[in-house]
Structures are given as structure tokens and as C-alpha cells.
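[1] A predicted structure for the sequence below; I have some questions about it.
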Amino acid sequence: MVFLLSDEIIFPNPLLADKNGLLAVGGDLNIDRLLLAYSMGIFPWFNPSEDILWWASPYRPIYTPGKIHLSKSLKQTIRKHNFEIRVDTNFKEVINYCGSIARNGQEGTWISDEIINTYQILFDIGYLHTVEVYLENKLVGGLYGISLGKAFFGESMFHLMPNTSKIALFALSELLKNKGFHFIDSQVTNPHGLRMGAHEVTNVKFDRMVKEAMKYDDDIGKWDFNLGNLRELIK
């Protein structure tokens, strides 16, 4: 069944979502509500003209940090170009580029001005992180997501050059491996993610994984990419 949220900052059990993963409708994008949602494995996804929809997918695609699959051609791209990885230096440009790209099966983009302003706050207080790929000092790809406990909830990515969103994901994976994170949540399954090493878990297993990850302190604040050159990481 689908629940109607009130002004009270509370969510139903995510395992009660309907067969499509829709759990609740309504509420607002209050920062405390968003952090509670992510801490329960729930995420917002809606068109700007709609009520806020909250989702908890029946099958969740996740990546294991440090186990992103790099194709032979992607490794060649990394070796060919002198990409630079930066973390948490350019939120506004990253989310604006992400907002220019529609999700599969959705017309337009869900990243409205309200979303940008709200997630700017999450970035400013240290819960949202960006991974940025630069070539010759120009931003060419990146992603952003929410960090809570030992879980990272990926939100969106973009590329202005082939494969650079994949490079951002690889860099994030290596960074999170170094930080001891348990998983990267990809929210919605797609062939691109599966090729990169994502695997689906049931909502029951995902719920257990989220609860375990939330036992750890939040890694709040600006992060740094201190793992060296990308070329060294793919050897």
C-alpha cells in the first residue's frame, strides 16, 4: 500500500512499499526528513509538477566498494588521458549538469530548483558529496550522492565526454573502499550499472544492510581524493 505523509517527520517501514517500490506520497523536502529517508533506504523521485513520491524498490542494485568492473576500453581511456579527480569542490556545476539529463523512462528531469537548493544544504552541512572528473582543468563528468553511516546513496551522474561518469563511479568506489564503506546504492537497476558490477539484492536484504551500515558514525564534512593518479589504481 502507499502511505500519505503528514507534517510529522516519520516514514512507514520501507518493506511495505507496493510492488513497484512506491512507499509514500507527500511530506516535504525538509533536511531532517530527507536524512531520515536515506537512513531507512528510502529515496525521493518525482516530477516537479507532482506531489513528492518516496520509493523503496523491491530489488535494489548495489555496488561493492572497490569492485567496479572496468572494461578494457575504459582502462585504455584512463591510460590515454590525464584525468584529474576532485571531490566536493563543485557541487553547483555537477548538479546542474545532472539536471540537464533525464532519467530512463522519464520526460525532462526531476532535479528542480527546489531539489538543487535543498541538496545544496546537504552539501554545505557535509552529508552530500560530489566526485568530479576533470580534463585539462575542465569538468567533463561527475556524480553526487548522500553519505550516511557506512552507506553511500548515489543520486545522479553525468558525462560530457564518453565514459567519464563511469570514471567518476570508479573513483568513488575506490575512495569508499579506502573509507571502509559497505555499499553504494544505485536506486534503480539498469543495464549500464549491471555491466559496471552492480548486483541486485532483495528489499529484505537491503533493509538489513542499511540498518547495519547506520550503526557507524556519519563521515560528515568535505572529502578529499587522496588515492593518487587514476592510472595507478587500474594496474
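    Received the coordinates, thanks. What you are looking at is a predicted structure, and each value in this text was computed from that prediction instead of being measured.

[2] every contact and neighbour count from this point should use C-alpha atoms.
    Will do.

[3] check contacts around N13.
    Going by C-alpha atoms under 8 Å, 6 or more residues apart in numbering, N13 touches no other residue.

[4] can you tell me how far it sits from D28?
    Relative to D28, N13 is positioned 18 Å away (criterion: C-alpha to C-alpha, to the nearest Å).

[5] neighbouring contacts of stretch 46-61?
    With C-alpha under 8 Å, 6+ apart as the criterion, stretch 46-61 contacts 14-15, 17, 19-28, 41-45, 109-112, 185-189, 193, 198-203, 206.

[6] now with 6 Å?
    Here stretch 46-61 makes contact (C-alpha atoms under 6 Å, 6 or more residues apart in numbering) with 14, 21-26, 42-45, 110, 186-187, 189, 198-203.

[7] strands - which of these land there?
    Judged by DSSP state E, the contacts of stretch 46-61 include 22-26, 43-44, 199-202 as members of strands.

[8] make JSON lines from those and add distance to K177 to it.
    Below are the ones in strands among the contacts of stretch 46-61 laid out as JSON lines (distance: C-alpha to C-alpha, whole Å):
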{"residue": "L22", "distance to K177": "31"}
{"residue": "L23", "distance to K177": "31"}
{"residue": "A24", "distance to K177": "33"}
{"residue": "V25", "distance to K177": "35"}
{"residue": "G26", "distance to K177": "36"}
{"residue": "F43", "distance to K177": "23"}
{"residue": "P44", "distance to K177": "26"}
{"residue": "H199", "distance to K177": "17"}
{"residue": "E200", "distance to K177": "19"}
{"residue": "V201", "distance to K177": "20"}
{"residue": "T202", "distance to K177": "23"}
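
[9] try this one side by side with the last:
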Amino acid sequence: MPVVCFSENQFYFPSLSRANEDGLLLIGGKVTPERVLEAYPKGIFPWYGEDNVPMWWSPDPRFVLFPPEMHVSRSMQKLARKETFTFTVNQAFKDVIAACASMPREGQHGTWITPEMKDVYTTLHRRGFAHSAEAWLDGELVGGIYGLRIGNVFFGESMFSKVSNASKFAFIRYVQELEQTGVQLVDCQVYTSHVETLGARLIPRVYFVHLLRQMCFPAQ
């Protein structure tokens, strides 16, 4: 059963075994930059629920991508060669997170990217933990992704696309760049068919947490 936090003074991250079948671990507790940085290496991430209540999740299994396993289709290879999109990193973080928050999602009403979440991740961006990758078309931002990098793990938060294949292009280019700089694991959190086509797969949570211990804080 998930833990309910009634007081900030009593806040703590419980054992992952307390998560329910949907992965909900903890209800309540203010989302702060410090707590986010503590949560991710433990296999936990925040989403806001209804009535603006913070909820902390740790789904089992976990949806991840190992960069060497990324699949780039022939059509995406062709798109890259045509140089239809321009790729950048950390050039429009606030615009990317705003676009992710405003994009309608199938089966969802509203967004979990609340103003509070935007503030937290923007602060983490200023501190060098949160990053964005962008796809541009004729000078307009048309796709992107943002998330956190801790050690050799990139924790993807959300993507958006205003034109076909823009988010895929940004994702592929960014994962390729991340791999070159030592990232060994991309956390995609929960299953989506969109990212599955790129090579992501489900792994047991216990294995995911084992990898985090090795990769978030690699030995110097």
C-alpha cells in the first residue's frame, strides 16, 4: 500500500515494496529540487495527481532504453540525412517544458507538468542537472525532450512534437550524443509504443534499481 505523507516534517521515501500495482509509492510531500535528486537514483519520480496533490511513483517493470540497443529506422536515417530539422541541446529549456505541458495527451485530461513542476525542473536546469534537446524547423521549435542526467543515467521526463517525427528526431540525436558522453541507461519510466519502436524495453524494477546504484554514482 502506498504511504500517505500528512506532514512535511515526517516526509521520507518508503521501501519500493510499498508501491501498488500501478507503481504509486507515496502520496503527498512537496516536490523540491533536493527531493527530486534524492528520488531518481532510488527509482522514484514525481507526478502531480488530481487536485494538485504530489504523487511519487516507482513502476514495476520499468521502461528503459540501453543506448546501444536504440533502433533507428531507415525512414529516420533518411530524415537525418536530409537535414530537415536542426538539432540543439539546452537552447530552449523553458520552451520545451512549456510545450510538453501544453500538448494534449491521449487518455489524459490536463497535465502533470504543473507550474510547481516547471519551477523545480527549471531550477535543476540552472544547477546543471536538467537538460533539453530541441528540433527546429525553419527557425521554429517543433519538437523536443527534457529530463535529468545523474551520473551515467538520463531520466527522460517528457517529449513533444508539433510536426511528424520531430520528437523522434530529437530523441535519437540526443541519445546518440548522451552515449558518446558516457550515458549507459535512459529511463523512459512507463511503456509507450512510440518509444518502444526506438528500442526501449521493460525490465524488472529490482534490476533497474541495481543499475542505478552502479550508474548514477560511478566509481571515480
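    Right, received. Where do you want to start? These numbers were taken from a predicted model, which means no experiment stands behind them.

[10] picking that back up, show me which of the contacts of stretch 46-61 of structure 1 are buried.
    For these, a neighbour count by 16 or more other C-alpha atoms under 10 Å gives the buried set as 14, 21-25, 42-45, 110, 186-187, 189, 198-200, 203.

[11] I'd like to know how many residues surround K94 of structure 2.
    Residues near K94 of structure 2, counting by other C-alpha atoms under 10 Å, number 17.

[12] for L211 of structure 2, same thing?
    L211 of structure 2: 16 neighbours (other C-alpha under 10 Å).

[13] got it, and I9 of structure 1?
    By other C-alpha under 10 Å, neighbour count at I9 of structure 1 equals 14.

[14] what sits up against stretch 202-211 of structure 1?
    Here stretch 202-211 of structure 1 makes contact (C-alpha under 6 Å, 6+ apart) with 58-59.

[15] check which residues of it are buried.
    So stretch 202-211 of structure 1, judged by 16+ other C-alpha under 10 Å, has buried residues 203, 206-207, 209-211.

[16] F160 of structure 2 belongs to a helix, doesn't it?
    No - counting by DSSP: H, G, I helix; E, B strand; the rest coil, F160 of structure 2 is not part of a helix but strand.

[17] picking up where we left off before, ok, which pair from the ones in strands among the contacts of stretch 46-61 of structure 1 is furthest apart?
    G26 and H199 (30.3 Å; C-alpha to C-alpha).

[18] so which bits of stretch 144-159 of structure 2 are buried?
    For stretch 144-159 of structure 2, by 16+ other C-alpha under 10 Å, it's 144-159.

[19] and if you look at stretch 109-117 of structure 2?
    So, applying 16+ other C-alpha under 10 Å, buried residues of stretch 109-117 of structure 2: 111-114, 116-117.

[20] one more: stretch 1-18 of structure 1?
    Within stretch 1-18 of structure 1, the residues scored as buried using 16+ other C-alpha under 10 Å are 2-3, 5, 11-12, 14-18.

[21] which of the residues you listed fall within strands?
    3, 5.

[22] dump the buried residues of stretch 1-18 of structure 1 into TSV; add distance to L53 of structure 1 as well.
    Output for those, formatted as TSV (distance: C-alpha to C-alpha, whole Å):
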residue	distance to L53 of structure 1
V2	10
F3	10
L5	10
F11	12
P12	13
P14	13
L15	16
L16	14
A17	11
D18	12
